[in-house]
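Q: What would the 3D arrangement of this be:
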Amino acid sequence: MLELNKIYQAKQKIADFIVKTPLAYAPFLSELYKAEIYLKKENLQLTGAYKIRGAYNKIANLSQKQKSKGVIAASAGNHAQGVAISARKFGIKAIIVMPESTPLLKVSATKNLGAQVLLKGDNFDEAYAFAINYAKEQGLIFIHPFEDELVMAGQGTLMLEMLDDISDLDTIIVPVGGGGLISGIASAAKQINPHIKIIGVGAKGAPAMYESFHAKKALNSNSVRTIADGIAVRDVSSINLKIILESVDEFVLVDDEEIANAVLFLLERHKIIVEGAGAASVAALLHQKIKLTHRKKIAAILSGGNIDVQMLNIIIEKGLFKAHRKMQINVTLIDKPGALLNLTDSLKNANANIVKIDYDRFSTKLNYGDAMISITLETKGKEHQEEVRKILTQKSFDFYETL
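A: Have a look, this model is predicted:
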């Protein structure tokens, strides 16, 4: 494990720059598990994610000669912003290599912090390979996002903060990609109180660390695909895996549907905006992937909040359809005056609000003299949608649902 003293040193080193984020009680999750569950809101960090802790600690510990060379990092976004803002603080050059699929929000935010951004590769690992070679060519100092003791120590300060707030926490749930965050947290926790249970949560679309944990050896993935881009790591670090095997008690996976549900849950119930990786810990709780028997005080890490607005919109819209709060129907009508009015009157009687309507009379699938009406409705749940279907059937409308 990482030496506890290094984590305490990191806490002192970053104290004047890093936000001490809230550890807030989560009433809905607590009721679900009949326990006290708290959310560590790293989405409220300076750059919207925990990564700034490790990045700042690493750069702060560089010699003046190293700083003068400039730094480079590979990142899907959060580590990038952490390195960029830390480099700016020390007045040194920063180059960030990002995968080409990185959300625009993270690219723009990194540039706004003064770093030069290079988009290379389809995923983190390809961006990482490019950055390593570029660092050698240009004589830059490479800041690894997780395979570095100073970076891990910075991330471990999260655990010290949480124990300062609630000294008797007994379970910590941590999103896992490359393993830097959980390595730092678990190292601190187990040396302070060996009885604290550490649970890692990975994305099903990026299962390398999960599979390596259970196989007890490094097993890389061929590819990764998940909405949790912050933990979409293909290749396993043997250094981080060693610490994880020593100090992590349990490891579970959540899929993209479960992650999306957690993002929407946190937005609706707790008024918190998080990215996919940041919601992974809550996804594991919501979908009961974790057994918390005899565990009374649990902290779930919300590792980041830098979600792309378009992705958030997709998650919200899909969530509304899955929750029976929206429905889309296609209705075939005789194309004559009053036909559409009869349909809308029926929907009015069903107390369903129309939010979108399209009228098509030219489709080759239609008989001459017919029109296809596509309508998106706001509804109040499963029973309300059944009432809409019942009324349309009673009125003899020819309809079918598309979503």
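Q: going forward, measure contacts and count neighbours with C-alpha atoms only.
A: OK.
Q: Please name the residues that touch Ile373.
A: Going by Cα atoms under 8 Å, 6 or more residues apart in numbering, Ile373 touches Asn330, Val331, Thr332, Leu333, Ile357, Asp358, Tyr359, Asp360.
Q: Can you show me the strands along the stretch 1-150 of the chain?
A: 23-25, 36-41, 71-74, 94-98, 116-119, 141-142 (DSSP state E, counting those that start in this stretch).
Q: picking that back up, now the contacts of Ile373 in TSV, with neighbour count?
A: TSV is the format used below for the contacts of Ile373 (neighbours: other Cα atoms under 10 Å):
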residue	neighbour count
Asn330	18
Val331	18
Thr332	19
Leu333	20
Ile357	13
Asp358	10
Tyr359	14
Asp360	13
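Q: quick check, nearest of those residues to Tyr25?
A: Ile357 (42.2 Å; Cα to Cα).
Q: Also this sequence, please, to line up against the first:
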Amino acid sequence: MAVVTLSDIRAAARRIAKGVVVSPCPESIPLSEITGARIFCKLDNLQRTGSFKERGARNALLLLSPAQKRRGVIAASAGNHALGLAYHGKLLGVPVTVVMPDYAPLIKITTCRRLGARVLIHGRDFAEARLEADRLVADEHLTYVHGFDNPGIIAGQGTMGLEILRQVPDVEAIVCPIGGAGLIAGIAIAVKALRPKVQIIGVESVATASFTAALQAQHPVSIPRAPTLADGLAVLRVGDGSFELARPLLDKVVRVDESWIALAILRMIELDKIVVEGAAAAPLAALMAGVLPELAERRVVLVVSGGNIDPAILSRVIEKGLVHDGRLTRFTAKISDRPGGLAELCRVIAASGASVKDIAHDRAFSGPDVSAVHAVCTVETRDHAHIKELHRALKKAGFPLVVVA
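A: As a prediction, the model looks like this:
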């Protein structure tokens, strides 16, 4: 098992100081209001490449021998580890190759290439990408830098814990996303060594709960691949070393549904003007979902691990968040196909205070009555209570709802 100590993390902090930003950790009044806790956000999405991964990447590269630096390094990564290696490899003159699975966000692929790395797209998941990387290690004599199960990486990530304790000295709990577990292992080692009473809580998506699976089995196990908007958490098996380091130090691990992650992304954009990726929104999602009631009124730091969300995905996530929030709804109403039918439907919608976003007519599947048509309506509303109010108004006006979403 890899051994990482507080001394290793302090050494990493000194080593990377000239190349990695000390990210801010401000208090968020709006997020505190919606969660009931006193929330601080550790904004590592403001690193140069948009993620905490720079910490471990730079530390690991600086620990290489001169020969290893000349030959170059390789890693399998869904994106953020690749970005960190590419950026700091360029700064330090170390050639970098990254193998990305096919679900890696386009923004991370293009940014990696712009930073000078050789990017190879291979495999349906991290495991297949790793096999290709291992083949290239043997063929090209490269050094493999694991994204979350490497002592240098874990020590580098742990520098965030040191910063949090300086920035929020009276912190009572740190809530951190879990993918491969390197970040939470590093933070936990640093924080528990200095402030053992601070709670360290991990958050996973229900779609990618590999740490929970490892806890149940008492050792890391592979889980099936499942779609997730938190690609940074899409690790099918936590690291052996990172799991063993983190397990005795974590106070709790919780899971959140994808819909809560989508809503948390929306909340952070709207309330704090912070663009985050799915993994970074998971800590807020856990508080919003009510799975951490014990943190009410306590000083809590949310680890905002990255902001590299694909713009195309972001637009869809925002819409999903609006649906979950009751601010976007869809229903199908049966209306008259004669003049005035649609106008009357729109009048009722407007009178209820809702706003029509889109209406499509479905005549072919509206039943045997040729004088009737199904109007598929997408409508903006205030909340779930407003949706129910709208439905009541439509039924009262004589518009039967055929399908409600």
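Q: TM between them?
A: TM-score of the superposed chains, computed with TM-score structural alignment, normalised by the length of the first structure, equals 0.92; 403 aligned residues with a Cα RMSD of 2.2 Å.
Q: Out of the contacts of Ile373 of the first structure, which comes closest to Met152 of the first structure?
A: For the contacts of Ile373 of the first structure, the nearest to Met152 of the first structure is Ile357 (52.6 Å; Cα to Cα).
Q: Point me to the helix or strand that includes the equivalent of the closest one over in the second structure.
A: Under the alignment (TM-score structural alignment), Ile357 of the first structure pairs with Ile359 of the second structure. Here Ile359 of the second structure sits within strand 355-362, counting by DSSP states H and E.
Q: The helix or strand following that strand vs the first structure, average distance?
A: Per DSSP H and E, the first helix or strand lying C-terminal to strand 355-362 of the second structure is strand 372-380. Here the mean offset of strand 372-380 of the second structure against the first structure after fitting is 2.3 Å, by mean Cα distance after the TM-score superposition for the first structure.
Q: which residues in the first structure does strand 372-380 of the second structure align to?
A: Under TM-score structural alignment, strand 372-380 of the second structure corresponds to residues 370-378 of the first structure.
Q: now swap in stretch 68-81 of the second structure and tell me
A: Stretch 68-81 of the second structure maps onto residues 66-79 of the first structure, going by TM-score structural alignment.
Q: what does stretch 155-168 of the second structure give?
A: Using TM-score structural alignment, stretch 155-168 of the second structure pairs with 153-166 in the first structure.
Q: which parts of the matching stretch are buried?
A: By neighbour count on 16 or more other Cα atoms under 10 Å, the buried set for stretch 153-166 of the first structure is Ala153, Gly154, Gln155, Gly156, Thr157, Leu158, Met159, Leu160, Glu161, Met162.
Q: Ok, stretch 304-324 of the first structure next?
A: In stretch 304-324 of the first structure, counting by 16+ other Cα under 10 Å, buried: 304-308, 312, 315-316, 318-321, 324.
Q: Contacts only, for the nearest residue to Phe146 of the first structure once chain neighbours are set aside.
A: When the adjacent residues along the chain are set aside, Phe146 of the first structure lies closest to Gly180, with 4.1 Å between them (Cα to Cα, 6 or more residues apart in numbering). By Cα under 8 Å, 6+ apart, the contact set of Gly180 of the first structure is Pro145, Phe146, Glu147, Asp148, Val151, Met152, Gln155, Asn240.
Q: Identify the residue spatially nearest to the counterpart of Ala284 of the first structure in the second structure, adjacent ones excluded.
A: Mapped onto the second structure by TM-score structural alignment, Ala284 of the first structure lines up with Ala286. Excluding its sequence neighbours, the residue lying closest to Ala286 of the second structure (Cα to Cα, 6+ apart) is Val256, at 5.9 Å.
Q: Make TSV out of the strands of the stretch 1-150 of the first structure and add mean neighbour count.
A: Converted to TSV, these look like this (neighbours: other Cα under 10 Å):
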stretch	mean neighbour count
strand 23-25	17
strand 36-41	22
strand 71-74	28
strand 94-98	28
strand 116-119	18
strand 141-142	20
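Q: closest one to Asn220 of the first structure among the ones you listed?
A: strand 71-74 (18.3 Å).
Q: ok so, going back, just the angle for the strand holding Ile359 of the second structure relative to strand 372-380, thanks.
A: 150 degrees (axes from the mean of the first three to the mean of the last three Cα atoms, to 10 degrees).
Q: for strand 355-362 of the second structure, packing partners?
A: Other helices and strands packing on strand 355-362 of the second structure, by 3 or more Cα pairs under 8 Å, 6 or more residues apart in numbering; DSSP states H and E, are helix 341-351, strand 372-380.
Q: can you pull the buried residues of the longest one?
A: Neighbour-count burial for helix 341-351 of the second structure flags Leu342, Leu345, Cys346, Val348, Ile349 (criterion: 16+ other Cα under 10 Å).
Q: how close does the residue nearest the centre of the second structure sit to Ser242 of the second structure?
A: Nearest residue to the geometric centre of the second structure (Cα atoms, centre = their mean): Ala279, 1.6 Å. As for Ala279 of the second structure, its distance to Ser242 of the second structure is 18 Å (criterion: Cα to Cα, to the nearest Å).
Q: cool, Arg70 of the second structure as well?
A: Arg70 of the second structure is 28 Å from Ser242 of the second structure, by Cα to Cα.
Q: Looking at these two, which has the bigger crowd around it?
A: Higher neighbour count among Arg70 of the second structure and Ser242: Ser242, with 26 against 13, using other Cα atoms under 10 Å.
Q: so what's the more buried one up against?
A: Ala2, Phe148, Asp149, Ile154, Gly180, Ala181, Gly182, Ala185.
Q: returning to what we had before: okay, the contacts of Gly180 of the first structure in CSV with distance to Leu104 of the first structure next?
A: What follows is these, written out as CSV (distance: Cα to Cα, whole Å):
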residue, distance to Leu104 of the first structure
Pro145, 20
Phe146, 23
Glu147, 26
Asp148, 27
Val151, 25
Met152, 27
Gln155, 25
Asn240, 29
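Q: hang on, the earlier thing: for the residue nearest to the centre of the second structure, helix, strand, or coil?
A: Judged by DSSP: H, G, I helix; E, B strand; the rest coil, the three-state class of Ala279 of the second structure is helix.
Q: What about the closest residue to it other than its chain neighbours, how many residues nearby?
A: Counting by Cα to Cα, 6+ apart, Ala279 of the second structure lies nearest to Ala230, which is 4.8 Å off, once chain neighbours are set aside. Ala230 of the second structure: 22 surrounding residues under other Cα under 10 Å.
Q: swap in the one 4 residues further on?
A: One way to gauge burial is a neighbour count; for Ala234 of the second structure, by other Cα under 10 Å, it gives 26.
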